[in-house]
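Peer 1: When you get a sec, could you give me coordinates for this:
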Amino acid sequence: MSIRKIVMHPAEILEQICRPVEKFDSSLAKILDDMYDTMIENDGVGLAAPQIGLNLRVAIVDVDDESGTIEMINPRIMKTAGEQTGPEGCLSFPDLFGEVTRPDFVMIEALDRKGRRYSLEAEGFLARAIQHEIDHLDGILFTTKVTRYLKEDELKGVESE
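Peer 2: The predicted structure follows:
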C-alpha cells in the first residue's frame, strides 16, 4: 500500500467523465488500498480515482461511523430524497470550503472489489460524502454547486471529501 499524490485543481482529469472498471483483479485491489491510505494520510472522508490521476469509476468513503469504509466501483445513484445544506471541502481544493445543497438521502448501486453488486442507502453526512465522490466520477466539482464560500472562522469541524 502506498500514498499517492493528490491531483490538484485545475488538472483536466478532475473534469472528465471516468471510464467504467472492467477488470476486477489484484491491480484494482491495490488501487483501492492506496486510495484508502491516501485519503487517511490527507485527513479526507472520501477520495475518487481521478483525484489520484486515474480515469476510473472508483471511489471510497469513510466518515468514521458504523458503516466503515465504503468502496464504490461503477456506482450509480438510484434514488434521492430530501434536502440538506452544509459545508463541503475537497482534497483537490486545499483550504477552499463552501456551502452545498444536496439530497439528504441517497440509494446507490455499485460493485465491490470482487465485482459483486450491492446496494446501499445513506442519509445525512454519509449521503453527502457519497454524492460528492460520485460527482467526481462524472467530472463534476463541488465548486460548481457552492452557494456560498465559507471563511476560515466558519470552518470548525469541517472535513474534506
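Peer 1: only C-alpha atoms for contact and neighbour calcs from this point on.
Peer 2: Fine.
Peer 1: Where do the helices of this structure begin and end?
Peer 2: Taking DSSP state H, the helices of the chain run over residues 26-41, 124-137.
Peer 1: List the residues that contact residue 150.
Peer 2: Shown in contact with residue 150 (CA atoms under 8 Å, 6 or more residues apart in numbering): 87, 96-99.
Peer 1: of those, closest to residue 15?
Peer 2: In terms of CA to CA, no member of the contacts of residue 150 lies closer to residue 15 than residue 96, at 17.4 Å.
Peer 1: let's see this one next to it:
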Amino acid sequence: MAITTPGDPAGPAPHAPYGPLPEGGTVRPITRWGTPVMHAPQQRVTAFDDDLAALVADMVATMRAADGVGLAACQIGVDLAVFVVDCPDASGRQVQGVVCNPVLTLPEGKDRRLDDDDEGCLSFPGAYVECARPDAAVVEGAGLDGSPVRFEGDGLLARALQHETDHTNGTVFGDRLSAKARKRLGKQHDKAVEEFPDGWPADDRT
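Peer 2: Okay, here's the model as predicted:
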C-alpha cells in the first residue's frame, strides 16, 4: 500500500511481535494493475522454507524502496498469498509483520465505523483517492515459519491489513471505488507516469 507522506525512519523501534522483517533482499520491479496475477486469488503458501524467506526479504526491500507501508507477493509478480506490512497504527506505533494465507475479520454492527481517508497502491503509483473502509481490522494467518500469527490494528494499519489481504484475493482497491472516483484516480496516475517508469523502484535507485 502507498502513502502520501513516508514515515520517519528515525522514529521509535517498531513493534514486531513475531520477529523483525527479513533483511538483505533484492529490490524488484513492482507489478502494475492490469497484469493477470494482480486480479486473481493467489495460491496458498504450503512450503515455509528458504525460498519463502528469500521472497519475503525481496518484498521487504521493494516495499521500502518504494516508500510503501505494505506489499503483497503479487505486486512483484509472484502468485502466492503472502504480504508484509511496516505501518503505523492510530497511536503512531510502527507495526511490522509477515502474513501468509491471511484471513480478514472486520467489525460488524454497532462496532463498525468507516474511515474515508485517502488510499493509494504501489501497483498504481502516484494516485490517491478516498476509499471507505472499516477503521479496525484483524488478520490471522501464518508467519514465515508456519506458526500462527495475528495482527489487530486501527488507523492506517487497519487500512493496510485490508488492502494487502485484498491483494491476496485478487482485488485491487480500485475495484472498491465508484466509476467517478476510479476515473479521478486514473487521471492522477496518468499525470505521474513519468515519475514511475517500468522497472520502478528497482531501476529508480541512486
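Peer 1: can you pick the most crowded of the contacts of residue 150 of structure 1?
Peer 2: When neighbours are taken as other CA atoms under 10 Å, the top entry among those is residue 97 (24 neighbours).
Peer 1: Just give me the match in structure 2 for it.
Peer 2: Correspondence of residue 97 of structure 1 to structure 2, assessed by TM-score structural alignment: residue 128.
Peer 1: Could you do residue 121 of structure 1 as well?
Peer 2: In structure 2, residue 121 of structure 1 lands on residue 152 (TM-score structural alignment).
Peer 1: Identify the residue nearest that match in space, chain neighbours excluded?
Peer 2: Using CA to CA, 6 or more residues apart in numbering and skipping residues adjacent in sequence, the residue nearest residue 152 of structure 2 is residue 138, 4.3 Å away.
Peer 1: The aligned partner of that neighbour in structure 1 and residue 77 of structure 1: what is the separation?
Peer 2: The equivalent of residue 138 of structure 2 in structure 1 is residue 107 (alignment by TM-score structural alignment). As judged by CA to CA, to the nearest Å, residue 107 of structure 1 and residue 77 of structure 1 stand 6 Å apart.
Peer 1: With residue 97 of structure 1 instead?
Peer 2: For residue 97 of structure 1, the distance to residue 77 of structure 1 equals 24 Å [CA to CA].
Peer 1: buried set for stretch 48-59 of structure 1?
Peer 2: Neighbour-count burial for stretch 48-59 of structure 1 flags 48-59 (criterion: 16 or more other CA atoms under 10 Å).
Peer 1: Stretch 67-83 of structure 2 aligns to what range in structure 1?
Peer 2: Taken onto structure 1 by TM-score structural alignment, stretch 67-83 of structure 2 occupies residues 43-59 there.
Peer 1: contacts for the matching stretch?
Peer 2: Contacts to stretch 43-59 of structure 1, defined as CA under 8 Å, 6+ apart, come from residues 4-8, 13-14, 16-21, 32, 35-36, 39, 60-64, 71-75, 90-92, 129-130, 133-134, 136-137, 159-161.
Peer 1: So which of these are in strands?
Peer 2: Counting by DSSP state E, the part of those found in strands is 60-61, 71-75, 90.
Peer 1: tally of neighbours for the counterpart of residue 34 of structure 2 in structure 1?
Peer 2: In structure 1, the residue paired with residue 34 of structure 2 is residue 10, using TM-score structural alignment. Using other CA under 10 Å, residue 10 of structure 1 has 10 neighbouring residues.
Peer 1: Against residue 13 of structure 1, how distant is the spatially most central residue of structure 1?
Peer 2: Geometric centre of structure 1, nearest residue: residue 133, 2.3 Å, by CA atoms, centre = their mean. The gap separating residue 133 of structure 1 from residue 13 of structure 1 is 14 Å, by CA to CA.
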